[in-house]
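Participant: Pasting a predicted model and its sequence here:
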Amino acid sequence: MNDDLDPSLDLSEQVHQLLCATPTGLAEYDLIQQLKARHCTHIPSLPLTDHLVLFRTHFLVFNALYRLREQLWATQSGYLQISALSIRLLPYQRGCTELSEHDPLRDYYLDMSQLKDTDEQDVAKLLSSFWSRMQGGEEQRAALELFELTDCALALTPATIKLRYRQLVSLHHPDRGGSTERLQSINKAMEILERYYGRP
């Protein structure tokens, strides 16, 4: 594979190429890193340490993933498993009803107004809502949402949670230009999830 992706290809086609080259699948973080390393022009080239840049990058990648899933399904050429920890191409299976069921995440990521209408203040509110929900007694759900594991296709095991924790710490550590506030939220969420799911 060439180092650079073909800039004439749509982001969903570029993602498809990378996933075809990695049959075991990729975590979202790894997929973004591969796109950036191959000079993808469809996502921001700025560091992911900025909350708004991170949100926009995540949104664009998931928009591409849901569009790719629909394209593969329409042509009966495959099925795309989508979660933050595991994005993987699977063989097409006739009779699967998953795409016909209402999927609020699909609706959200395919609505480009969500990207345009979300600003830095909105992203900050999403982060602060984590703390308010925790104080209101919804700590387990708030922690899972912060880790983006509420709709994860993988089993919620201590090992899965630890892997996601390491990815988030790597992304948001202050030594790499990340936010101390965000890192504190991640550490707090990990403490909560260890109470519910145990340690690996």
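Facilitator: Now that the structure is in, tell me what you want to look at. Numbers count the residues shown, from 1 in each chain.

Participant: Please make it C-alpha for all contacts and neighbour counts, starting now.
Facilitator: Noted.

Participant: Give me the contacts around the helix or strand harbouring S128.
Facilitator: Secondary structure from DSSP states H and E places S128 in helix 120-135. The contact list for helix 120-135 (Cα atoms under 8 Å, 6 or more residues apart in numbering) reads 51-52, 55, 139-140, 142-143, 146, 182, 185.

Participant: 10 Å - rerun?
Facilitator: The contact list for helix 120-135 (Cα atoms under 10 Å, 6 or more residues apart in numbering) reads 50-55, 119, 136, 138-146, 181-182, 185, 188-189, 192.

Participant: Then stretch 34-46?
Facilitator: With Cα under 10 Å, 6+ apart as the criterion, stretch 34-46 contacts 2-12, 14-15, 18, 26, 28, 30-33, 47, 53-54, 56-61.

Participant: Identify each buried residue in it, please.
Facilitator: Within stretch 34-46, the residues that qualify as buried are 34-36, 39-43, counting by 16 or more other Cα atoms under 10 Å.

Participant: Return the distance of the longest helix along the chain from the chain's centre.
Facilitator: As assigned by DSSP state H, the longest helix anywhere in the chain is helix 51-74. Helix 51-74 sits 9 Å away from the centroid of its parent chain (Cα atoms, centre = their mean, to the nearest Å).

Participant: I'd like to know which elements that helix is packed against.
Facilitator: Packing partners of helix 51-74 (3 or more Cα pairs under 10 Å, 6 or more residues apart in numbering; DSSP states H and E): helix 11-20, helix 28-37, strand 79-81, helix 104-110, helix 112-117, helix 120-135.

Participant: out of the ones you listed, nearest to T160?
Facilitator: Proximity to T160 (Cα to Cα) singles out helix 28-37 among the helices and strands packed on helix 51-74, at 13.7 Å.

Participant: Next, the angle from that closest one to helix 51-74.
Facilitator: Using axes from the mean of the first three to the mean of the last three Cα atoms, to 10 degrees, the direction of helix 28-37 lies 100 degrees away from that of helix 51-74.

Participant: then this one, side by side with the first:
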Amino acid sequence: MNDDLDPAADLCDQVLELLLAAPEGVAEYQLIQQLKQRHSGHIPNLPLTDKLVLFRTHFLLFNALYRLRERLWQDGSHLLQISPLCIQLLPYQTGSAALSERDGLRDYYLDMDNLRDTDERDVERLLASFWTRMQGGEEKQAALGLFELDEQAPLDLARIKHRYRQLVSQHHPDRGGSTERLQSINKAMEILERYYN
């Protein structure tokens, strides 16, 4: 798509300007407030207390961030780290596989149907699901304990899957392990996939 004909490209440009001015990174909330102060026509200038307004504002910003990340990657100018707590421009590194891996969040935020088709009840369900996952911290800690993994060390799904395969191999009934232990390992993997996928 040609950015000259795309009104959302203007939001990408505004976000880029703000990120260039904050080399240490900026939180999502701060970025939204800065865009509102600039009277960005792409971000609703409404209180974020309404859940649907909050969702739509978040969605529009993250749509722009993922579009900007791809543009910067293609230009070879920067890598864009996207997280609600820290959105930051990083130096471009050739050979990095940052965009080659499938990214479910990217796919979600770049599909504008997700914005159009989400109503207030959907937002309520999304928030309930989020809080359920957050409160499931004990479940997550138990699964990490079973896998003998420490959250202090960097954890990602690839490392968790590697450990899962080791445990399945070690505890498989065909190799003298127990079915119950294998079921516990499988259940722990399901839990960890929810947190790290």
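Facilitator: That came through fine. Remember, predicted model here, so these are calculated numbers, not experimental data.

Participant: helix, strand or coil for the spatially most central residue of the first structure?
Facilitator: The first structure has A84 as the residue nearest its centroid, 3.8 Å off, counting by Cα atoms, centre = their mean. Recorded secondary structure, A84 of the first structure: coil (DSSP: H, G, I helix; E, B strand; the rest coil).

Participant: Distance check, it against G78 of the first structure.
Facilitator: Counting by Cα to Cα, to the nearest Å, the gap from A84 of the first structure to G78 of the first structure is 19 Å.

Participant: Check A64 of the first structure too.
Facilitator: Separation of A64 of the first structure from G78 of the first structure (Cα to Cα) stands at 15 Å.

Participant: A64 of the first structure reaches L11, doesn't it?
Facilitator: Yes - in this structure, A64 of the first structure is within contact of L11 by Cα atoms under 10 Å, at 6.0 Å.

Participant: Compare those two (neighbour count), which wins?
Facilitator: L11 (24 against 21; other Cα atoms under 10 Å).

Participant: Relative to R182 of the first structure, how far out is that one?
Facilitator: Distance from L11 of the first structure to R182 of the first structure, counting by Cα to Cα: 28 Å.

Participant: Over to Q71 of the first structure?
Facilitator: Distance, Q71 of the first structure to R182 of the first structure, using Cα to Cα: 36 Å.

Participant: Go through whichever helix or strand L193 of the first structure is part of and flag the buried ones.
Facilitator: Per DSSP H and E: L193 of the first structure is located in helix 180-197. Buried residues in helix 180-197 of the first structure, counting neighbours by 16+ other Cα under 10 Å, are found at 182-183, 185-186, 189-190, 192-193.

Participant: From the residues you listed, pick the one nearest T157 of the first structure.
Facilitator: L193 (10.0 Å).

Participant: dump the residue contacts of the equivalent of Q140 of the first structure over in the second structure.
Facilitator: Aligned by TM-score structural alignment, Q140 of the first structure pairs with G137 of the second structure. Counting by Cα under 10 Å, 6+ apart, G137 of the second structure makes contact with 143, 195.

Participant: follow-up on the earlier one: I'd like the next helix or strand past the helix holding S128 of the first structure.
Facilitator: Once helix 120-135 of the first structure ends, the next helix or strand along the chain (criterion: DSSP H and E) is helix 139-146.

Participant: re the thing from before, and the buried residues of stretch 34-46 of the first structure as TSV, adding distance to P104 of the first structure?
Facilitator: TSV is the format used below for the buried residues of stretch 34-46 of the first structure (distance: Cα to Cα, whole Å):
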residue	distance to P104 of the first structure
Q34	27
L35	26
K36	28
H39	31
C40	28
T41	28
H42	24
I43	23
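
Participant: For P104 of the first structure, give me its contacts.
Facilitator: L110 are the contacts of P104 of the first structure under Cα under 10 Å, 6+ apart.

Participant: Can you tell me what R121 of the second structure aligns to in the first structure?
Facilitator: Residue pairing (TM-score structural alignment): R121 of the second structure is matched to Q121 of the first structure.

Participant: Give me the angle between the helix holding S128 of the first structure and helix 180-197.
Facilitator: Going by the same axes, to 10 degrees, helix 120-135 of the first structure makes 30 degrees with helix 180-197.

Participant: Contact partners for the nearest residue to L90 of the first structure once chain neighbours are set aside?
Facilitator: Of all residues beyond its chain neighbours, the one nearest L90 of the first structure is Y79 (5.0 Å), with distances taken as Cα to Cα, 6 or more residues apart in numbering. By Cα under 10 Å, 6+ apart, the contact set of Y79 of the first structure is 68-73, 88-93, 96, 99.

Participant: how near is Y79 of the first structure to H58 of the first structure?
Facilitator: Using Cα to Cα, Y79 of the first structure is found at 21 Å from H58 of the first structure.

Participant: I'd like the helices and strands packed on helix 51-74 of the first structure written out as JSON lines, with distance to L163 of the first structure added.
Facilitator: Converted to JSON lines, these look like this (distance: least, Cα to Cα, whole Å):
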{"stretch": "helix 11-20", "distance to L163 of the first structure": "20"}
{"stretch": "helix 28-37", "distance to L163 of the first structure": "11"}
{"stretch": "strand 79-81", "distance to L163 of the first structure": "18"}
{"stretch": "helix 104-110", "distance to L163 of the first structure": "23"}
{"stretch": "helix 112-117", "distance to L163 of the first structure": "27"}
{"stretch": "helix 120-135", "distance to L163 of the first structure": "20"}
